[in-house]
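[1] Pasted the sequence and its predicted model underneath.
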Amino acid sequence: MTEQTTLDVDVRTEFGKGFARRLRAAGKIPAVLYGHGTEPVHVALPGHETALIVRHANAVIELKIEGKAQLALVKDVQKDPVRQIIEHIDLIVVKAGEKITVDVPVVVEGESFAGTIVNQDATSLSLEVEATHIPENVVVNVEGLEDGTHITAGQVELPKGATLVTDAETLVIGITTPAAPVEDEAEAGTEAPAEEAAAE
């Protein structure tokens, strides 16, 4: 399950790129919290703690805003493409016990039958889960699976309480045997000129 962390945050009343730059220089990250029909709340998150939290998919944070606690799901993290500095975060209001739809990473474990390769077509599955019980990932075990085996989303074992939203027929894993390299033709091609030269 995703870990839940509590952060003390500041409400922002200033906006714009210049203010955002000053905020980041002070070690904070600008963010906006919205959802459940509430007015968007612009906040500043503590930089270091937030950076550690958002490394995990679907992180849920308990925000302390002016003394009041509010659960929030990290929806989107915008980074500078070059420096990879977090520039802005979108947060969604969630409530304990509420069901939400999230994309959960697929992790492949085990080794397929000797000589085969594992093709992973889907890197994540959409699941409906409780906001405070979001799984970090779903695991697909390919140990010993042979050529031609397919695993669809509907065949993946889901964590307790999770419901599959992705189409059940979506291909997640395919096991194949790589085609053997065609060496005979290549060798014949290199030998032909030598034979012709000998005939001359």
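    The structure has been received and is ready for your questions.
[2] When you work out contacts or count neighbours from here on, use the C-alpha atoms and nothing else.
    Fine.
[3] OK, contacts around V11?
    V41, H42, V43, A44, I65, E66 (Cα atoms under 8 Å, 6 or more residues apart in numbering).
[4] Mind doing that once more with 7 Å?
    Shown in contact with V11 (Cα atoms under 7 Å, 6 or more residues apart in numbering): H42, V43, A44.
[5] Name the nearest residue to the spatially most central residue of the chain, ignoring sequence neighbours.
    Geometric centre of the chain, nearest residue: P105, 5.0 Å, by Cα atoms, centre = their mean. Nearest non-adjacent residue to P105, counting by Cα to Cα, 6 or more residues apart in numbering: S124, 4.2 Å away.
[6] before we go on, here's another structure to hold up against the first:
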Amino acid sequence: MNAKDAPKIEVKVREKLGSRYAARARKEGLIPAVIYGHKKGPVSVVADGKELIGILQKSAHLIDIVVDGKSEHCVVKDMQWDYLGDTVIHVDFERVNLAEKVAMEVDLELVGEPKALSAAGAFLDHPLAQIEVECRADSIPEKIVLDIAELTEEKAITIADVKLPAGVTAKTDAETIVAQIKIAKEEVVEETTEEGAEPEVVGKDAKEENAE
């Protein structure tokens, strides 16, 4: 994302700190946050919840944050969620220089339908949802799109196979598997007789009847 395309949000400095005041801010529709880095002291702020969530949902990594009328380039370094895992309750922002390199987790999007999935028992295994990359702060991709249409059962796709934009390098280990096709093995269940059950003897009943 270019700096000129970075979303902008205005925040307010938090005068009162502590969990009680943070909880009160959340009830008012605000999200507590902290801005730190670049040899400046940390600043505790609050942002409009709907506006901030809207920016985060667009996978925006570089954000212009306006504090007391001054704009600062920041990246999202951490987000805290509530105990249900569906509501953001705190965000950490780090100040950045647009020309410096930063390491970020970027979403991975798989596209395409491999023909190999039509085989009996075949399924797609994709353990990674994000890739850690390093690049200039003004060149962080919103997401990495990977075409898996040619994926076969014989060869998995690893980080080394992922094509990244110019100036972007992967920090995740090159041998890490991104996607592969596996075949589910059928589980063989052996039939067993109940313990202690007497095996049936053919002709036994007939002999007993004749003996009576």
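    Looks like it came in fine. None of the values given here were measured: they were computed from a predicted structure.
[7] before we move on, the earlier item: distance check, the residue nearest to the centre of structure 1 against A199 of structure 1.
    64 Å (Cα to Cα, to the nearest Å).
[8] how about the helices in structure 2?
    19-27, 49-57, 204-211 (DSSP state H).
[9] do you know which of those lies nearest M1 of structure 2?
    helix 49-57 (13.1 Å; Cα to Cα).
[10] mean deviation of the closest one from structure 1?
    With mean Cα distance after the TM-score superposition for structure 1, helix 49-57 of structure 2 departs from structure 1 by a mean of 1.3 Å once superposed.
[11] Now find how far off-centre that helix is within its chain.
    Relative to the centre of its chain, helix 49-57 of structure 2 is centred 17 Å away, using Cα atoms, centre = their mean, to the nearest Å.
[12] That one aligns to what range in structure 1?
    The alignment of helix 49-57 of structure 2 onto structure 1 (TM-score structural alignment) spans residues 47-55.
[13] Give me the buried stretch members for the matching stretch, please.
    For stretch 47-55 of structure 1, burial by neighbour count (16 or more other Cα atoms under 10 Å) applies to G47, T50, I53, V54.
[14] what do you get for stretch 16-26 of structure 1?
    A20, L23, R24.
[15] Start from the N-terminal end of structure 2 and give the strands.
    For structure 2, applying DSSP state E gives strands covering 8-13, 30-37, 40-48, 62-67, 70-81, 88-95, 101-111, 122-125, 130-136, 143-147, 157-158, 169-170, 177-183.
[16] and the longest one with strand 30-37, angle?
    Put plainly, it is strand 70-81 of structure 2. 120 degrees (axes from the mean of the first three to the mean of the last three Cα atoms, to 10 degrees).
[17] and strand 70-81 of structure 2, how far from the chain's centre?
    Centroid separation for strand 70-81 of structure 2 versus its chain: 18 Å, with Cα atoms, centre = their mean.
[18] which helices and strands sit right next to that strand?
    strand 62-67, strand 88-95 (3 or more Cα pairs under 7 Å, 6 or more residues apart in numbering; DSSP states H and E).
[19] what's the matching residue for E134 of structure 2 over in structure 1?
    By TM-score structural alignment, E134 of structure 2 lines up with E128.
[20] State whether that match and K160 are indeed in contact, as I suppose.
    No: contact criterion Cα atoms under 7 Å: E128 of structure 1 and K160 do not qualify, at 11.1 Å.
[21] of these two, who's got more company?
    Of the pair E128 of structure 1 and K160, E128 is the one with more neighbours under other Cα atoms under 10 Å, namely 20 against 9.
[22] I'd like to know how far E187 of structure 1 sits from A194 of structure 1.
    12 Å.
[23] rewinding a little: the helices and strands packed on strand 70-81 of structure 2: which one's closest to N2 of structure 2?
    strand 62-67 (8.5 Å).
[24] Report all helices and strands that the closest one contacts.
    strand 8-13, strand 70-81.
[25] after superposition, how close is that strand to structure 1?
    Strand 62-67 of structure 2 sits 1.3 Å off on average (mean Cα distance after the TM-score superposition for structure 1).
[26] Who are the contact partners of the aligned residue in structure 2 for E109 of structure 1?
    Matched to structure 2 by TM-score structural alignment, E109 of structure 1 sits across from V111. The contact partners of V111 of structure 2, taken as Cα under 7 Å, 6+ apart, are L146, D147, I148.
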